[in-house]
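Engineer: Give me coordinates for this.
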Amino acid sequence: MAHLRFKALDQLATRPKINVELPSAKISDFFGESVFTIEEMRATLAPAVFKKVSQAIRNGEKIDEVTADAVASAAKSWAITKGATHFTHWFQPLTGGTAEKHDSFFDGTSGIEKFKGSELVQQEPDASSFPSGGIRSTFEARGYTAWDPSSPMFLYGKTLCIPTIFVSYTGETLDTKASLLKAIKVVDKAATKVAQLFDREITKVTASLGIEQEYFLVDEALYMARPDLVMAGRSVFGHAPARGQQLEDHYFGSIPARAYDFMKEFEVEAWKLGIPLRTRHNEVAPSQFEVAPMFEEVNVANDHNQLLMDVMGRVAEKHNLRVLFHEKPFAGVNGSGKHNNWSLITDTGVNLFAPSSSARDNLMFLTFFVTTVKAVHEHADLLRASIATAANDFRLGANEAPPAIMSTFLGSQMSAVLDELESKGNVKIEKGDNMYMKLGIDHIPEIILDNTDRNRTSPFAFTGNKFEFRAVGSSDNCATAMTALNVIVADQLEKLHEEVSQDIEKGTEKRLAIVNVLRRYIKESKTIRFEGDGYSDEWVKEAAKRGLSNHKNMPAAVKAYLTKKSIELFERHGIYNHKEVEARQEIKLESYIKRVQIESRVMGDLAINHIIPTAIAYQSKLIDNANGLKGLGIDNKAVVKTIQEISGHIETIKTNVHNMIEERKRINKMTDAHEKATAYCEDVKEKYFEIIREAVDDLELLVNDEDWPLVKYRELLFLR
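Structural biologist: So this is what the prediction gives:
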């Protein structure tokens, strides 16, 4: 193993530079060239057919067989001219990733390329091996994928990819997209009704999303020399290097040349696929980076994020790199999130979370703003459950991520606005000269301030014209969190509309009826608002006083899915039935169990088969040294002390690995998924992971560097 480490380090020194050039000086020349866009449809379809398709995309209407045949023919011709040989239904099963089954356009019977509307609209992949949470028996294989016209088809390699939903033979959803599409429709309907209280011209409201994707980059050879990174996606051992992120010199620093070349190439591939990437920069931890696109409709934004992660992984391999999306791949430095910046946009071009100079528009803004805060207050536990994963447990509450306590940060100005509205029922949102900050530097122009500062410790923060759900993990499929967020906001908007309508029917003036409901919402949701340091012990105590939940681990958090409140919410809006909610909780628990199992096995394997033999071998060298010193009459106490320390660490590792294995055997006999997941959390992960790690990391400092078998943190994080 030691030889593998040094072989990897030798490879690092000989990596060739990979030059990346843009296909054109202007990104607009090739942006979306691998996408069967609405413009491509307009150019290739008959006007009547195009009208039907565009209406289906806009309104969610079904596409008839004749229209589907026309679209399939046009898509096939477009794809083949670009070199495509196959097509696939690209879907998102409940694994958290994506899936595809490729079929050739070539028809052996006719000897020509064919693609029918029926093949575009529906396929039948084997459903038996995908997680179903008990919805399907393993011997029942049939499942269906169905075309989602609202997300454009795209060419990936030589394959035409068709975004689809995935359902069981009996109709239950087996993916993340179907529920997201339902939630988007529900929030559109509810938000439009409320918006029409202010502007009858508004006929549609679109949920918008911008995703900030954080990730780590490591050399491929170093990655392959760390079995824990390969098997678990994170390093289970590794002593902190002398220098980590404490100098704060990596954040927004000059991008390392090798990472820069990688970024340039994956950006080109993403742009071709219509992914509107805009921002790239170094993140806080060494070898950590971020990429962010422009805002898009939620469904498309999520599809693009799933595709982007795949593109990044493939391009990284070309550059002899590996991308780590795990939320906490390295202890002692920042982990990675996937901040979801969410807003609601009307078809008249108004951002419903942006204050305005118009009194009417400001009341509309406050209505949506306050209702969203109220929704988070009512369903905080469900939001926490939506981002609960085994990997995110390592990140939430650490010093770079929001705590596990769900709260909202509104900023001093908006907090003052709500307090004023609650107490007096009248408020003025000021914008203008008073919102400028003078820098005192003549050649630097004045900078417009946001109407609030930002709080990096808040899991759900208002950031000027949007809400930022910061607690989502970097490896997550955002559809789960976005489904929860959109449906809880839709539910609260519907309640607001009903309450306001009832007051109006009783003779209350509309504006006053709205303000009365908002004042009550502000008062009822105060406990969820927090402006301070979410990392502090004081907040934990304060949150408990307020009655806010603090579910620190995934098994505890996902209980929220099966509360009466959550089930009724999902069923009321047609997102999930009771069976589908149970299935999703079951799948989350099964995933948690498997991931902790894998990490436990990796720890045991590395500790027993690599670390302990290395420590014993080095100990033998020290024993020979100690005996030699004694024979020469030289004091050997220091060497003997080191030998004793190594013996103590070896014993700690052996004892705890043995006990951990025995615990796994006991837990594996359990049949209840929640009981089993909780036991894996409390009796394996929390009881043994840290004590084994501490002993191994202490040995890393004691054993000679040339004998140590694992690539060290200083090598993984700092060697380019």
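Engineer: Going by C-alpha atoms from here, please, whenever you check contacts or count neighbours.
Structural biologist: Noted.
Engineer: list the contacts for residue 688?
Structural biologist: Shown in contact with residue 688 (Cα atoms under 8 Å, 6 or more residues apart in numbering): 656-657, 660.
Engineer: now do the same end-to-end measure for stretch 117-137.
Structural biologist: The first and final residues of stretch 117-137 sit 30 Å from each other (Cα to Cα, to the nearest Å).
Engineer: May I see the buried residues of that stretch?
Structural biologist: Residues 117, 119-125, 127-128, 130-133, 135-136 are the ones in stretch 117-137 that count as buried (16 or more other Cα atoms under 10 Å).
Engineer: Mind telling me the two of those residues farthest from one another?
Structural biologist: The distance between the two most remote of these (Cα to Cα) is 31.8 Å, for 117 and 133.
Engineer: would you list every one of the helices in the stretch 601-720 of the chain?
Structural biologist: For the stretch 601-720 of the chain, helices defined by DSSP state H, counting those that start in this stretch occupy the ranges 612-631, 637-667, 673-679, 690-702, 713-718.
Engineer: Could you export those helices as CSV, including distance to residue 503?
Structural biologist: CSV is the format used below for the helices of the stretch 601-720 of the chain (distance: least, Cα to Cα, whole Å):
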stretch, distance to residue 503
helix 612-631, 73
helix 637-667, 56
helix 673-679, 45
helix 690-702, 58
helix 713-718, 61
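Engineer: Between these, which one is closest to residue 195.
Structural biologist: In terms of Cα to Cα, the element of the helices of the stretch 601-720 of the chain nearest to residue 195 is helix 673-679, at 41.8 Å.
Engineer: That closest one packs against which elements?
Structural biologist: Helices and strands touching helix 673-679, as assessed by 3 or more Cα pairs under 8 Å, 6 or more residues apart in numbering; DSSP states H and E, comprise helix 554-557, helix 578-606.
Engineer: Filter the buried residues of stretch 117-137 down to the ones in helices?
Structural biologist: Among the buried residues of stretch 117-137, DSSP state H puts 117, 119-121 in helices.
Engineer: Who are the packing partners of the host helix or strand of residue 209?
Structural biologist: Per DSSP states H and E: residue 209 is located in strand 205-219. Packed against strand 205-219 by the contact rule (3+ Cα pairs under 8 Å, 6+ apart) you find helix 177-195, strand 288-293, strand 296-297, helix 298-318, strand 321-324, strand 338-346, helix 713-718.
Engineer: repeat that with 7 Å
Structural biologist: Secondary-structure packing of strand 205-219 (3 or more Cα pairs under 7 Å, 6 or more residues apart in numbering; DSSP states H and E): helix 177-195, strand 288-293, strand 296-297, helix 298-318, strand 321-324, strand 338-346.
Engineer: report the angle between the axes of the second one and strand 338-346?
Structural biologist: Spelled out, it's strand 288-293. 20 degrees (axes from the mean of the first three to the mean of the last three Cα atoms, to 10 degrees).
Engineer: Pull the residues that contact strand 288-293.
Structural biologist: Outside of strand 288-293, the residues within contact range by Cα atoms under 7 Å, 6 or more residues apart in numbering are 210-217, 276-283.
Engineer: roughly how far is that strand from the heart of the chain?
Structural biologist: Its chain's average C-alpha position is 13 Å from that of strand 288-293, according to Cα atoms, centre = their mean, to the nearest Å.
Engineer: next up, for comparison:
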Amino acid sequence: MAHLRFKALDLANNRSKIKVESQGKISDYFASDVFGLKQMQELLSPDVFKKVKKAIDEGLKIDDDTADAVASAAKSWAISKGATHFTHWFQPLTGSTAEKHDTFFDAHAGIEKFKGTALVQQEPDASSFPNGGIRSTFEARGYTAWDPSSPMFIYGVTLCIPTVFVAYTGEALDNKAPLLKAVEAVDKAATQVCQLFDKKVTRVKASLGCEQEYFVIDKALFASRPDLVMAGRTVFGHNPARGQQLDDHYFGSIPPRIYDFMKDFETSALKLGIPVSTRHNEVAPSQFEVAPVFEDINVATDHNQLLMDVMSKVAERHRLKVLFHEKPFAGLNGSGKHNNWSLITNTGVNLFQPSSSARENLLFLTFLVTTIKAVHDNAELLRASIASAGNDHRLGANEAPPAIMSVFLGSQLNSVLDELEKNGNIKVEKGDNMYMKLGIDKIPPIILDNTDRNRTSPFAFTGNKFEFRAVGSTDNPATPMTILNAIVADQLNDFYSAVQKEMKKGTDKRLAIVGVLRKYIKDSKNVRFEGDGYSEEWVKEAKKRGLANVKDTPRALDAYLSEKSRKLFAKLNILNEIELEARNEIQWENYIMKVQIESRVMGDLVQNHIIPTAVAYQNKLIQNAKGLKEVGVNNKQVVSTIESISKHIEILHTEIENMTEERKRINKIEDTRKKAIAYCDDVKGKYFEKIRYSVDKLELVVDDEDWPLVKYREMLFLR
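Structural biologist: Below you'll find the predicted structure:
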């Protein structure tokens, strides 16, 4: 296989430049492939447009006549831009998007048609997607239903209609439906709390900005690594002499081929209305990041999923491969998807933005403290929301937050909360400045400049938003955002009830609010941490504080099925019992399959590539040793190398055989959870590192000309 390695290297090093034409000013083509409000206003009658906009703004159902009008306008617009087909674009529980294309052309009528019924609903096969037992193979019916709050767009020659995906029996089979329900819940809960301060607030929107990290390598190098092709990560590979230790890649000059690729995919993304705004090198060699500006959380989620697809397809044109796996290369930083989340009122107020006004700061503190309390009380559920086989390789490593959920605020905000907790019982006389006495008016007006960033915190306040840093790079942000919005909505409801209870006793509204906040600050204090989340000291300290440290996915997923979580989801009408259990079943199965695939890839590479190469090289050395001995030279180093190779070959034979037998035993386990835990502990835990160690040692010993796998140093320094 070594010849394939060198052929791939030759191709990678002699690529011709792909010309990327300038598209001019971004404002001239931004969202040009999107059927948004602007296009609707131009093509729909005023009455119809008014109905559509109201439905989008208020989450109302669109009637049949309006749907017909929208469908007709969307068809005309799409065909004028070269579209020939339409599809309901949805996000099943596979971790990627899905679509089934139908033509506009009606062969019987001889014309292009597109009715409101086709816009509103389609029927893909629900049994062929992961459903956790909700649908049997012979019960295939499922429906995709139009989501008007996320705009239609043209991708290639297809009009894509963002939709939810539900079973014939009504259960959600996708990531979007629960997110929409969670967003609705936080809207209602936040609005009623805001009205304690400002009656003009009638709606609160959750917003999101996703920082997407990724690696890029040459396509030929990718194709020559079976582990990357099959598992998305390198199961073997010794660290190169130079990795990221010089800190010379982060924010450095972008390599020319990558720069052209970035310009190309950004143009495609901008035409689709994805507001990408930032590009840069990340910490590890060949690692990069793209980030958009903030958007409505549902649209931002759709855009992130679409962006990943755009990046992959554009990379093909440049003979590149984008790696979204959380940890494609051992010993180097992995990739996350930092979810920057905030809440915005219809009056334009960011509820996480401190102010120069003490009254507004009480509103800010209300949402800050309530969010901290929500994270504290639901830390294990929040951890479960970012659980995956890929993220397990990253969480707790040197570049990623630990599996312990904690909140970072910065020293100034911590001091404000400590002062509020301490001074909350002070006596307030008539005419006193209550805000001054409580220290609320001392909050710096621009925390954005006064709050440091803590890269080791999984959930950090960064000035006017929270950054959920623990989300994995392949994750659909809908899942963690569903959980975050749900737990905050629930906590806001509890807060509102507690304040109302105090006010009924005759307590002044401001003092009632402060009283509840003081209790929340005290009750949630353990989740606040300002230090190094990577340190062993924090692991010990977190244990003392009673904070969970669930390091693997199979056990982390248990949080979804706790009695507390079940009540939360039922109360907010986000997921019912059947949906919860089905989703856990799907995630456990997904974990099993991923670890199983990785173990099989390991076995294939070791038995068919590594051991034959090592044996062949060992035989060369044996012949050399015999030749040296015949001329009277006793080369101890050659003998030592032969013995070392023999030792590692023996280890690999034994460990691969044992791992194969372990898989056979585990595959007989019927309980999905127990099977996932067994794969975690008895396959991944027992064998992966042992096998990798011996293979990586052989990589250092076997002649470079013979080694079959493209090495890290050859993949990671693409210019």
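Engineer: what's the angle between the strand holding residue 209 of the first structure and strand 338-346?
Structural biologist: Strand 205-219 of the first structure and strand 338-346 meet at an angle of 160 degrees, taking the same axes, to 10 degrees as the criterion.
Engineer: Go ahead and measure how far strand 205-219 of the first structure is from the middle of the chain.
Structural biologist: Once both centres are worked out by Cα atoms, centre = their mean, strand 205-219 of the first structure turns out to sit 7 Å from its chain's centre.
Engineer: ok, for residue 579 of the first structure, nearest residue in space, not its chain neighbours?
Structural biologist: residue 135 (7.3 Å; Cα to Cα, 6 or more residues apart in numbering).
Engineer: quick revisit: let me know the closest of the contacts of strand 288-293 of the first structure to residue 97 of the first structure.
Structural biologist: residue 213 (15.1 Å).
Engineer: Excluding chain neighbours, give the residue nearest to that closest one in space.
Structural biologist: Residue nearest to residue 213 of the first structure in three dimensions, not counting chain neighbours: residue 338, with 4.8 Å by Cα to Cα, 6+ apart.
Engineer: Isn't that neighbour up against residue 212?
Structural biologist: Yes - if you go by Cα atoms under 7 Å, residue 338 of the first structure and residue 212 touch, sitting 5.3 Å apart.
Engineer: Compare those two (neighbour count), which wins?
Structural biologist: A direct count of neighbours by other Cα atoms under 10 Å for residue 338 of the first structure and residue 212 places residue 338 higher, at 27 against 20.
Engineer: List the contacts of that one.
Structural biologist: Neighbour list for residue 338 of the first structure: 211-214, 470, 472-474 [criterion: Cα under 7 Å, 6+ apart].
Engineer: next one: residue 642 of the second structure
Structural biologist: Counted by Cα under 7 Å, 6+ apart, residue 642 of the second structure has contacts 618, 621.
Engineer: Kindly report the same for the one 10 residues further on.
Structural biologist: By Cα under 7 Å, 6+ apart, the contact list for residue 652 of the second structure reads 691, 694.
Engineer: ok, now how distant is it from residue 555 of the second structure?
Structural biologist: Distance from residue 652 of the second structure to residue 555 of the second structure, by Cα to Cα: 29 Å.
Engineer: Now residue 388 of the first structure: closest residue in space, sequence neighbours ignored.
Structural biologist: Nearest non-adjacent residue to residue 388 of the first structure, counting by Cα to Cα, 6+ apart: residue 554, 5.0 Å away.
Engineer: Correct me if wrong: that neighbour contacts residue 391.
Structural biologist: No - using Cα under 7 Å, residue 554 of the first structure makes no contact with residue 391, being 9.2 Å away.
Engineer: what's the closest of the buried residues of stretch 117-137 of the first structure to residue 579 of the first structure?
Structural biologist: Of all these, residue 579 of the first structure sits closest to residue 135, with 7.3 Å by Cα to Cα.
Engineer: Look at the residue nearest to residue 168 of the second structure when sequence neighbours are not counted and tell me its secondary structure.
Structural biologist: Spatial nearest neighbour of residue 168 of the second structure, excluding adjacent residues (Cα to Cα, 6+ apart): residue 142 at 4.8 Å. Of the three states, residue 142 of the second structure takes strand under DSSP: H, G, I helix; E, B strand; the rest coil.
Engineer: How many residues are close by residue 142 of the second structure?
Structural biologist: Using other Cα under 10 Å, the number of residues around residue 142 of the second structure comes to 23.
Engineer: what do you get for residue 682 of the second structure?
Structural biologist: Residue 682 of the second structure: 17 neighbours (other Cα under 10 Å).
Engineer: Quick check: chain neighbours aside, which residue is closest to it?
Structural biologist: Leaving aside its chain neighbours, residue 682 of the second structure sits nearest to residue 662 (7.2 Å; criterion: Cα to Cα, 6+ apart).
Engineer: how far away is residue 369 of the second structure from residue 485 of the second structure?
Structural biologist: According to Cα to Cα, residue 369 of the second structure and residue 485 of the second structure sit 15 Å apart.
Engineer: Who has more neighbours out of these two?
Structural biologist: residue 485 (26 against 19).
Engineer: Look up the counterpart of the strand or helix carrying that one in the first structure, residue range please.
Structural biologist: Using DSSP H and E, residue 485 of the second structure falls within helix 478-504. The aligned range for helix 478-504 of the second structure in the first structure is 479-505, by TM-score structural alignment.
Engineer: So for that stretch, what gets flagged as buried?
Structural biologist: 479-494, 496-497, 500-501, 503-504.
Engineer: So for the first structure, the centremost residue is which one?
Structural biologist: residue 476 (3.3 Å; Cα atoms, centre = their mean).
Engineer: for it, what are its contacts?
Structural biologist: residue 96.
Engineer: Residue 560 of the first structure too?
Structural biologist: Going by Cα under 7 Å, 6+ apart, residue 560 of the first structure touches 381-382, 385, 566.
Engineer: what about the nearest residue to residue 701 of the first structure once chain neighbours are set aside, how many residues close to it?
Structural biologist: Nearest residue to residue 701 of the first structure, sequence neighbours excluded (Cα to Cα, 6+ apart): residue 239, at 7.7 Å. Here the number of neighbours of residue 239 of the first structure (other Cα under 10 Å) works out to 19.
Engineer: My guess is residue 239 of the first structure contacts residue 697. True?
Structural biologist: Yes - using Cα under 7 Å, residue 239 of the first structure makes contact with residue 697 at a distance of 4.9 Å.
Engineer: Per the alignment, residue 297 of the second structure pairs with which residue of the first structure?
Structural biologist: For residue 297 of the second structure, the aligned position in the first structure is residue 298, judged by TM-score structural alignment.
Engineer: What count of nearby residues applies to that match?
Structural biologist: Here the count is done by other Cα under 10 Å, and residue 298 of the first structure has 27 residues near it.
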